[in-house]
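Chemist: Coordinates only, no sequence provided:
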């Protein structure tokens, strides 16, 4: 068990779904996550949109030394998820693995935080579901802690329920619980038949 933040502990290989509504709480939670990682000498890969990251970066520069800031690695989420092109699941997973590879070669512990965003496109829910299922396997294999953040207004209740099947934990702006759907396969038949 390792700390997620100052107050929460999870297993070292944890896949966390964060559905957020309030940007202020979101940034506070991101900073808490970074702080917990820095305190443990972890590296942090933050995949975030530039607007939110710029706000967080002001706090990062106030809270952390230049040496600590070298362990925080930023990637623009819109280019990462192909915001200007198709949300191509396998390319995203391969790119993620390539970004993390140098950290593992140097025996560094890394935790990730990814704000998942996409352009409007057909079949996006099934692409996100496939992506998160693959990501869950990768997180487990790599033994890393990974937060996948989604803006609540961007996902349907149905998609959130599906995402809870591939994330061991569910986090909101103010709550953190174990996902009751984690690991339960999605059936294509009605429940009552």
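Modeler: On my side now, so go ahead. Just so it is clear, the structure is predicted and the values come from calculations on it, not from any experiment. Residues are numbered from 1 along each chain as shown.
Chemist: Please make it C-alpha for all contacts and neighbour counts, starting now.
Modeler: Will do.
Chemist: which residues touch residue 145?
Modeler: Residue 145 makes contact with 11, 12, 13, 14, 15, 16, 110, 111, 112, 139 under the criterion Cα atoms under 8 Å, 6 or more residues apart in numbering.
Chemist: what do you get for residue 135?
Modeler: residue 93 are the contacts of residue 135 under Cα under 8 Å, 6+ apart.
Chemist: go with 6 Å
Modeler: Contacts for residue 135 (Cα atoms under 6 Å, 6 or more residues apart in numbering) come out as none.
Chemist: take a look at this one as well, against the first:
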């Protein structure tokens, strides 16, 4: 499984980036894939904006310290996912997209390549589904225009089928715990 993410990233680097939907089913696989994503990106010379919950960050940080040097760790920019997606108190696609762009702008302006990973967690509120789809659609345009590799991860058990369907429509790649496939 450790070769899954590096292989996907290699393919996407050759095609100028990609927007990845990752509905994970197993937390251990998820953590392994997240660590593999960060390590692969940093070893390729990329910066990583990593948006994750505090619970998972404890384990991920511990593993990263074993695999990356101090200078390499400086290329990993970690943000709490609740703070990121709800920076203004609630989820609004335009606000979240602007927050995302503001956070990666310094790296792009410096000519650095950046990869992103975001764990999205919220309830089953049907009203938010369309807002999520709107945000993902706008983000997808940015990613494809700028050659970014971006993973959007969701707990498959907590993601309603209707939302999964919307997300499949606005991502170019489906990643699972064990495989990936291109959707376009």
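Modeler: It's in. Since the model is a prediction, treat every value here as computed from it, not as a measurement.
Chemist: TM-score for these two?
Modeler: Their TM-score after superposition, calculated using TM-score structural alignment, normalised by the length of structure 2, is reported as 0.90; 178 aligned residues with a Cα RMSD of 1.8 Å.
Chemist: now the contacts of residue 145 of structure 1: which count as buried?
Modeler: Among those, those buried by neighbour count (16 or more other Cα atoms under 10 Å) are 12, 13, 14, 15, 16, 110, 111, 112, 139.
Chemist: which pair in these spans the largest distance?
Modeler: By the measure Cα to Cα, 16 and 110 form the most distant pair in those, at 14.8 Å.
Chemist: re the thing from before, between the contacts of residue 145 of structure 1, which is nearest residue 30 of structure 1?
Modeler: For the contacts of residue 145 of structure 1, the nearest to residue 30 of structure 1 is residue 112 (10.5 Å; Cα to Cα).
Chemist: The residue nearest the centre of structure 2 and residue 171 of structure 2, how far apart?
Modeler: For structure 2, the residue nearest the mean C-alpha position is residue 117 (2.1 Å; Cα atoms, centre = their mean). Counting by Cα to Cα, to the nearest Å, the separation of residue 117 of structure 2 from residue 171 of structure 2 is 14 Å.
Chemist: and if you look at residue 138 of structure 2?
Modeler: Taken as Cα to Cα, the span from residue 138 of structure 2 to residue 171 of structure 2 is 11 Å.
Chemist: what sits against the aligned partner of residue 14 of structure 1 in structure 2?
Modeler: For residue 14 of structure 1, the aligned position in structure 2 is residue 18, judged by TM-score structural alignment. By Cα under 6 Å, 6+ apart, the contact list for residue 18 of structure 2 reads 12, 149.
Chemist: List the buried residues for the top helix by length along structure 2?
Modeler: If you go by DSSP state H, structure 2 has its longest helix at helix 126-146. For helix 126-146 of structure 2, the neighbour count (16+ other Cα under 10 Å) marks 128, 129, 132, 133, 134, 135, 136, 137, 139, 140, 143, 144 as buried.
Chemist: For residue 118 of structure 1, see how far away the residue mapped onto the last one from structure 1 is.
Modeler: The equivalent of residue 144 of structure 2 in structure 1 is residue 140 (alignment by TM-score structural alignment). Residue 140 of structure 1 is 24 Å from residue 118 of structure 1, where distance means Cα to Cα.
Chemist: And for residue 167 of structure 1?
Modeler: Residue 167 of structure 1 is 19 Å from residue 118 of structure 1, by Cα to Cα.
Chemist: Show me the strands in structure 2, by range?
Modeler: In structure 2, strands defined by DSSP state E lie at 18-24, 47-52, 76-80, 114-119, 149-155, 173-175, 180-182, listed in chain order.
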